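> okay, sequence plus prediction incoming.
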Amino acid sequence: MKKLYLVLLLLLFSICSFAQSRYISVTTKKIVYARDGGACRCCGSSLNLEYDHITPFSCGGGNDVSNIQLLCQKCNRSKSNSCTCKIHNRIVGVNCCDRSVSRNRSSASTSRKSTSTSSQCTGTTKKGARCRNRTSSTNGRCYLH
């Protein structure tokens, strides 16, 4: 009986671990590639393409087709955990701090002004690293901590 509980516990744990994975399925990749025309959504390059989360994975963004886009390596690296490609100064994602989609440059500058009072979360991740989220709460921690 204990073995059965152990097996069920391990099965449940493995399902939960897989659900929180950054893994993007082959089907999702094919759909996104066709939708984006095989080019970077920021600069239009077709070299060194990567699959990027529109809402960052660290902010709870999923791996479904509506949250994945194609970006070239330069644009993806400059975007990092933000919503702006710093090379081309274009909005290519969702602002992780206030969870709003910025559509134009004026709203991007407004978003930057509103987040200037926020600070980096003082919490730590499961791996022991410092949390990269920003927060404006009085306790200094983001919604995950």
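Perfect, I can see it now.

> for the rest of this, base every contact and every neighbour count on C-alpha atoms.
Noted.

> ok, for residue 120, nearest residue in space, not its chain neighbours?
Nearest non-adjacent residue to residue 120, counting by C-alpha to C-alpha, 6 or more residues apart in numbering: residue 134, 4.4 Å away.

> what's the local residue count around the one you found?
If you count neighbours by other C-alpha atoms under 10 Å, residue 134 ends up with 21.

> and the longest helix seen in the chain, which residues are buried?
Criterion DSSP state H: the longest helix present in the chain is helix 2-19. By 16 or more other C-alpha atoms under 10 Å, helix 2-19 has no buried positions at all.

> ok, the residue nearest to residue 120 touching residue 119?
Yes. Using C-alpha atoms under 8 Å as the test, residue 134 is close enough to residue 119 to be in contact (5.3 Å).

> just after the host helix or strand of residue 77, pick out the following helix or strand.
Using DSSP states H and E, residue 77 sits within helix 73-79. Remark: after helix 73-79, the chain's next helix or strand is strand 84-85, criterion DSSP H and E.

> and that following strand, what does it pack onto?
Here strand 84-85 touches helix 73-79, strand 90-91, going by 3 or more C-alpha pairs under 8 Å, 6 or more residues apart in numbering; DSSP states H and E.

> is it possible to get TSV of these that adds distance to residue 6 and mean neighbour count?
TSV is the format used below for the helices and strands packed on strand 84-85 (distance: least, C-alpha to C-alpha, whole Å; neighbours: other C-alpha atoms under 10 Å):
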stretch	distance to residue 6	mean neighbour count
helix 73-79	42	20
strand 90-91	48	20
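
> which one of those lies closest to residue 110?
Residue 110 lies closest to strand 90-91 among those, at 12.8 Å (C-alpha to C-alpha).

> presented hereafter is structure B, for comparison with structure A:
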Amino acid sequence: MLGPDFQLFSLDDIGYQSEIPENHKTLEDNATEKARCIYMKYKIDTFADDTGLEIGVLNGEPGVFSARYAGKEKNSNANMDKVLKKLHGVRNRNAQFRTVISLIYRGKEILFEGIVKGNILERKHGNSGFGYDPIFQ
């Protein structure tokens, strides 16, 4: 798809073993920080992302804090339970998953955004997928 001039490498492929902190207040800043970290260390074109679940009636929560919404340990079930508790009895359950990709290509930084709109279910359905999938439709 990209042609012969492009090769994709994972962090494992390039020997990067550390975790890049996600301590910013926006998806854009987290994605940019991750891309810059790899670009500065390896001097290679890089892309990185950050994704969050944004619930309208909760003013965009959990948003950038989606992975740690219920605590530092990144527990998907606890995160979903917290969302369901906050939305108990709420009719407007509009939500969206938003992903921001930061691309550094030939030294130029470009941001891309993708959004999937949906609703938060009243209870968990199934256990496949990851993160908030069992409560998002």
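Yep, that arrived. Keep in mind that this is a model prediction, so the values were computed, not measured.

> would you pull the TM-score for this pair?
Here the TM-score for the pair of chains, by TM-score structural alignment, normalised by the length of the second structure, is 0.23; 62 aligned residues with a C-alpha RMSD of 5.5 Å.

> re the thing from before, distance of the residue nearest to residue 120 of the first structure from residue 85 of the first structure?
18 Å (C-alpha to C-alpha, to the nearest Å).

> ok, now residue 112 of the first structure?
Distance from residue 112 of the first structure to residue 85 of the first structure, by C-alpha to C-alpha: 14 Å.

> neighbour count: those two, which is higher?
Taking other C-alpha under 10 Å, residue 112 of the first structure and residue 85 do not tie; residue 85 has more neighbours (21 against 14).

> quick one: the nearest residue to that one once chain neighbours are set aside and residue 53 of the first structure, what's the gap?
Ranked by C-alpha to C-alpha, 6+ apart and with sequence neighbours excluded, the top spatial neighbour of residue 85 of the first structure is residue 79, at 4.6 Å. Distance, residue 79 of the first structure to residue 53 of the first structure, by C-alpha to C-alpha: 10 Å.

> likewise residue 120 of the first structure?
Distance from residue 120 of the first structure to residue 53 of the first structure, by C-alpha to C-alpha: 21 Å.

> of the two, who's got more company?
residue 53 (29 against 15).

> was I right to think the more buried one contacts residue 71?
No. Contact criterion C-alpha under 8 Å: residue 53 of the first structure and residue 71 do not qualify, at 9.7 Å.

> thinking again about what came up before, after the longest helix of the first structure, which helix or strand is next?
Heading C-terminal from helix 2-19 of the first structure (DSSP H and E), you reach helix 26-35.

> buried stuff in that following helix?
In helix 26-35 of the first structure, counting by 16+ other C-alpha under 10 Å, buried: 28, 29, 32, 33.

> the helix or strand just after that helix to helix 26-35, inter-axis angle?
The helix or strand immediately downstream of helix 26-35 of the first structure is strand 49-53, counting by DSSP H and E. Relative orientation of strand 49-53 of the first structure and helix 26-35, computed by axes from the mean of the first three to the mean of the last three C-alpha atoms, to 10 degrees: 110 degrees.

> tell me what strand 49-53 of the first structure is packed against?
strand 68-72, helix 73-79.

> for these, give me TSV that also has distance to residue 16 of the first structure.
Shown next, in TSV, are these (distance: least, C-alpha to C-alpha, whole Å):
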stretch	distance to residue 16 of the first structure
strand 68-72	21
helix 73-79	28
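
> out of the ones you listed, nearest to residue 10 of the first structure?
Short answer: strand 68-72, nearest of these by C-alpha to C-alpha, at 30.1 Å.

> on contacts alone, who are the packing partners of the closest one?
Checking 3+ C-alpha pairs under 8 Å, 6+ apart, strand 68-72 of the first structure ends up next to helix 26-35, strand 49-53.

> wait, which of the ones you listed is closest to residue 75 of the first structure?
So among these, strand 49-53 is nearest, using C-alpha to C-alpha, at 9.5 Å.

> buried ones in the closest one?
49, 50, 51, 52, 53.

> relative to residue 74 of the first structure, how far out is the first one?
Meaning residue 49 of the first structure. Residue 49 of the first structure is 9 Å from residue 74 of the first structure, by C-alpha to C-alpha.
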